[in-house]
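Enquirer: Sequence and predicted structure below; questions after.
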Amino acid sequence: MEVMERGETYNLSYAKKAALVVVLLPLLVMYTEAMLTPALPTIQKEFVINPNDVSWVLTIYLLVGTVSVALFGKLGDMYGKKRMFLIALGFYTLGVILNGFAPSFQWLLVTRAIQGFGMAIFPLAFSLVREEFPPSMVPQVQGMISAMFAVGMVIALPLGAWVTQNWGWRWTYHSAVPFVLVMFFLAWKVLKESRYVNPGKLDWAGAILLAFTVVPALVAVTRAPTVGWTSRQSLILFGTAAIGLVLLILQERRAENPLIPIEIVSKRNPAIVNVGIMFAAFGISMMSQANTYIFQMPEPYGFGKTILQSGLLMTPQALVMLIVAPLAGKLMPKVGAKPIALAGSLIASGGLAFMSKYATTLSLPQYVTMISIVGTGITLMNISLINILVFSVPPRIMGVATGANSLFRNFGSTWGPAIAGTIMSTYYTLLKLSGVPIPLKIPTEKAYEMLFGGAAGIYLLLALLILATREIMKGGRIHEMENEGEKEVVVE
């Protein structure tokens, strides 16, 4: 069955099959990544390393991935998004296979870096959705993609704890290999190449300067809670990143075919969405850190649950998000992306403000209800922002736009745990547990007040930013950018 939208023909049966592939993608990646978290202490013991060293298992993936999302996004625009998607997914598949066989910690870091190149699958998938799906279908598919992130996290955390406990950390990767291979086969078999190609020479100077900016900045943020934000190491890294950023902007302004087109990403809607996604990821990370401690700290400082139980207690939040996201995507062309994003940010802000005052006094059912409400708000906001982005940018540079968006998201996700860790290290009390030689640092009520209150303030700021966006859909009509002009699509 074919449909005609914006003067182009779309194969609806293909779109439905392709939607299944891209919707399952975040489920797979969250399964793989979240299963690793409970395994970190076991990895630390096997390779006889300290906690700071084992954190590099997460950091190296993020460092390589943050550069790769921008690089592969650009290459997707130049050579075809399906082609680069398969290459990125190939890196991810290879990394997952090799991780479980790493003979040393150094080899594990190398294979995790290989896996990091695969992080580019997300911006490329978002681009393919925007290009190859009927515009009226895009918001619903984006909604399902957003929901699957939460579902994958809920499945992976308890499952990862169970696998690590019973089979060892290597099986967190071995168990994922069949699913990754199936995903690669489905993507190769089902997905079509994008219809928009923007050939040109790769901006290698921009790529090098991007790495020169991103790597020191992310290393500084991840190390600062340990060595100090004003330590000599932190200041040198932050200074290096600042110099790299200035040079990168100068290079991209004069480059013939820039890696990150400044004139595009600095326009109103893309700029607001990128900053908004960065702050949103920052707020989510701070909230997640607080949730982890409240669920797992012993009573009366928390609910005293295991990792497995904590994951199961997040199931209601995931179910709510799974229902809300596609419904929001279906309603969005009628009511507009902007009102839904605004409502989501205000719901999240209000819920977090309430938790900043009462989180430590809530019963377990009340706490689970509150994080489900906050999750609803975050879902509404995230799905709206990504749709605002993809309809505000011409298809010929969609890879660059979504790659830059992922770069901003990664920065927010990195800053969140670092700031949360600093707050919890500042406001704590010592608790001596039987069988544990060193007193345990327990975050105080003040720490949670600052974490939830800070996140509430961030989402309130996002509401103000959303007010400044230009609406791209309303009343059944989608206003989308097509090259340098705008087209209007009527959604039946």
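Expert: Sure, I can see it.

Enquirer: rest of the way, CA atoms for contacts and neighbours
Expert: Will do.

Enquirer: who touches residue 428 in this structure?
Expert: By C-alpha atoms under 8 Å, 6 or more residues apart in numbering, residue 428 lies in contact with 441, 442, 443, 444, 447.

Enquirer: next one: residue 206
Expert: Going by C-alpha under 8 Å, 6+ apart, residue 206 touches 248, 251, 252, 258, 259, 260.

Enquirer: Quick check: it vs residue 29, distance?
Expert: Per C-alpha to C-alpha, to the nearest Å, residue 206 is found 28 Å from residue 29.

Enquirer: Skipping adjacent residues, who's closest to residue 422 in space?
Expert: Using C-alpha to C-alpha, 6 or more residues apart in numbering and skipping residues adjacent in sequence, the residue nearest residue 422 is residue 225, 5.5 Å away.

Enquirer: and the one you found, that's in a strand?
Expert: No - with DSSP: H, G, I helix; E, B strand; the rest coil as the criterion, residue 225 is assigned helix and is not in a strand.

Enquirer: Helices along the stretch 201-350 of the chain, start to end?
Expert: For the stretch 201-350 of the chain, the helices defined by DSSP state H, counting those that start in this stretch occupy 204-227, 232-254, 262-265, 268-296, 307-313, 315-335, 337-358.

Enquirer: Counting by contacts, list what the fifth one packs against.
Expert: Counting by 3 or more C-alpha pairs under 8 Å, 6 or more residues apart in numbering; DSSP states H and E, the packing neighbours recorded for helix 307-313 are helix 138-167, helix 268-296.

Enquirer: Put this next to the previous one:
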Amino acid sequence: MEEPISGTRPNGIVTVMAVAGIVASLTQTLVVPLIGELPRLLGTTASNASWVITATLLAGAVTTPVMGRLGDLYGKRRMMLICSIPLILGCVVCALAGSLTPMIIGRGLQGMGMGMIPLGISALRDVLPPDRLGPSIALMSSSMGIGGALGLPIAAAVAEYASWRVLFWATAVLSLLVSALIWLLVPATSATARGRIDLVGALGLGVGLVCLLLGVSKGADWGWSSGTTLGLLAAAVVVLLVWGWWELRTRDPLVDLRVTARPQVLLTNLASIVVGFSMYAQALIVMQILQLPEATGYGLGQSMLAAGLWMAPSGLMMMIISPIGARLSAARGPKVTLIVGSLIMALGYGSSVALLGSTWGLLIVTCVCNIGVGFAYGSMPALIMGAVPRSETAAANSFNTLMRSIGTTVSAAVVGLVLSQLTIEFGGHVLPSETGFRTGMLIGCGAALVAAAITLALPGRRAEPAPVPEPAHAAKH
């Protein structure tokens, strides 16, 4: 399909897609205020309770690339509606959960709904006129920041003043509303690809990702030198290499690695990993500094609710900056926008050297960092869609989303390792030291500079996604 669908209402479509992105990303931060209470609420240990977060991560990573490919094969709107089903069911299961197992199942179902975001971004290419595409991509990409920014204070307030189950019931209602809006306002998109789903490739990628992300996310708990951690990471390498071999020889691959190897796609995905790493580092560090006791000498003594409110403006900055990023991409190309975004992120991290000691200072740091994230997140889908065939738009965007998820997972592991090594004794507890926090911020700064350097190597491209000839698959089963 080379032309947008006629008779569409661009404003309504973009609004629905942005709301869908907000609600989907909102589910990721719902349980953050509950982490400390989950062992008591679910009758389990703190270590086991961490699976509530890990389950969402794994389910999202495994299913997002599959949903993207299915979107190309059977229509993106159809698959967005299908993604809303586990999202709604997951919220209901979590709301009814009285023990750990159903909570993990519910969170896994919520993770399966995360494929809605890249599907929505990809659908914009099919349903919008070219002059609306860039700003709309930037707005929907920024919606992920809005969901995270608003989710934390809202969840903290509800958890403090009402039952925690209200969080999940409310999200179930919002998810149901989003699915109804998609059904009513987003036009049906026809299949843009032919072929069949690569079940072997889906299984191989799923197993490889589970081994990789489980090893990285749980390595600190199990020990980085433990047999379980090393075995999972080694298995990930072997499985993913075999998966790559299979994808290169099968006729209908889940992920077309030949297209993925194109310089613009490959370098954008590498930059996405590093941007995801950098973005998540400050989110992990700033929240802890805000909540640590003032008696430590560097903590700011804020409650979870107050800390969430201090973090909220930074997420809003992503939405405010998105139209500026879109205009920059239209004028100079998304490569320039990604470079600018990465450098602004580095500037935000660098400013933490002087601003780490006050709430207002941290507000400035997070706002500057997220301005950079807003530029970067809006440019990456445009770079991907400008280099892949229309028949692979959803699969390519979903794979790019996966790259960012890998970046955030590695960031959590690296920052967690740094903070666990640089500690102080306080009130009978071991806490991350100020040196540890500053080291983590400098690592985030370095990652942002690496992202800018990778982006410099990108070939110059036009700002708007252009049709790319379909790749010829010479190899068969």
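Expert: Alright, I've got the coordinates. Because the structure is predicted, anything quoted here is derived from the model rather than measured.

Enquirer: Generate a ChimeraX selection restricted to the buried subset of the contacts of residue 428 of the first structure.
Expert: Those of the contacts of residue 428 of the first structure that count as buried under 16 or more other C-alpha atoms under 10 Å are selected in ChimeraX with:
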select :442,443,444,447
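
Enquirer: In strands, which of the contacts of residue 428 of the first structure fall?
Expert: Using DSSP state E, the subset of the contacts of residue 428 of the first structure located in strands is 441, 442, 443.

Enquirer: okay, those residues in TSV with distance to residue 8 of the first structure next?
Expert: Putting these into TSV (distance: C-alpha to C-alpha, whole Å) gives the following:
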residue	distance to residue 8 of the first structure
441	60
442	59
443	57
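
Enquirer: Residue 406 of the first structure matches what in the second structure?
Expert: Matched to the second structure by TM-score structural alignment, residue 406 of the first structure sits across from residue 401.

Enquirer: ok, residue 424 of the second structure touching residue 435?
Expert: No - in this structure, residue 424 of the second structure is not within contact of residue 435 by C-alpha atoms under 8 Å, at 9.8 Å.

Enquirer: which of the two has more neighbours?
Expert: For residue 424 of the second structure versus residue 435, neighbours defined as other C-alpha atoms under 10 Å are more numerous around residue 424 (17 against 14).

Enquirer: Show me what the more buried one aligns to in the first structure.
Expert: Using TM-score structural alignment as the criterion, residue 424 of the second structure maps onto residue 429 of the first structure.

Enquirer: cool, and residue 37 of the second structure?
Expert: Here residue 37 of the second structure is matched to residue 42 in the first structure, going by TM-score structural alignment.

Enquirer: wait, doesn't that match sit right on residue 169?
Expert: Yes - here residue 42 of the first structure reaches residue 169: they are 6.8 Å apart, a contact under C-alpha under 8 Å.

Enquirer: Of those two, which one has the most company?
Expert: Taking other C-alpha under 10 Å, residue 42 of the first structure and residue 169 do not tie; residue 169 has more neighbours (25 against 16).

Enquirer: Alignment lookup: that one to the second structure.
Expert: Alignment note (TM-score structural alignment): residue 169 of the first structure maps to residue 164 of the second structure.

Enquirer: Once you drop chain neighbours, what's closest to that match?
Expert: Computed as C-alpha to C-alpha, 6+ apart, the closest residue to residue 164 of the second structure that is not its neighbour in sequence is residue 158, at 6.7 Å.

Enquirer: Isn't that neighbour up against residue 165?
Expert: No - taking contacts as C-alpha under 8 Å, residue 158 of the second structure lies outside contact range of residue 165: 9.1 Å.

Enquirer: what sits in contact with each of these two?
Expert: Common neighbours of residue 158 of the second structure and residue 165 (C-alpha under 8 Å, 6+ apart) do not exist.

Enquirer: Spatially nearest residue to the alignment partner in the first structure of residue 51 of the second structure, not counting backbone neighbours?
Expert: In the first structure, residue 51 of the second structure lines up with residue 56, judged by TM-score structural alignment. If the residues on either side of it in the chain are set aside, residue 56 of the first structure comes closest to residue 109, at 7.4 Å by C-alpha to C-alpha, 6+ apart.
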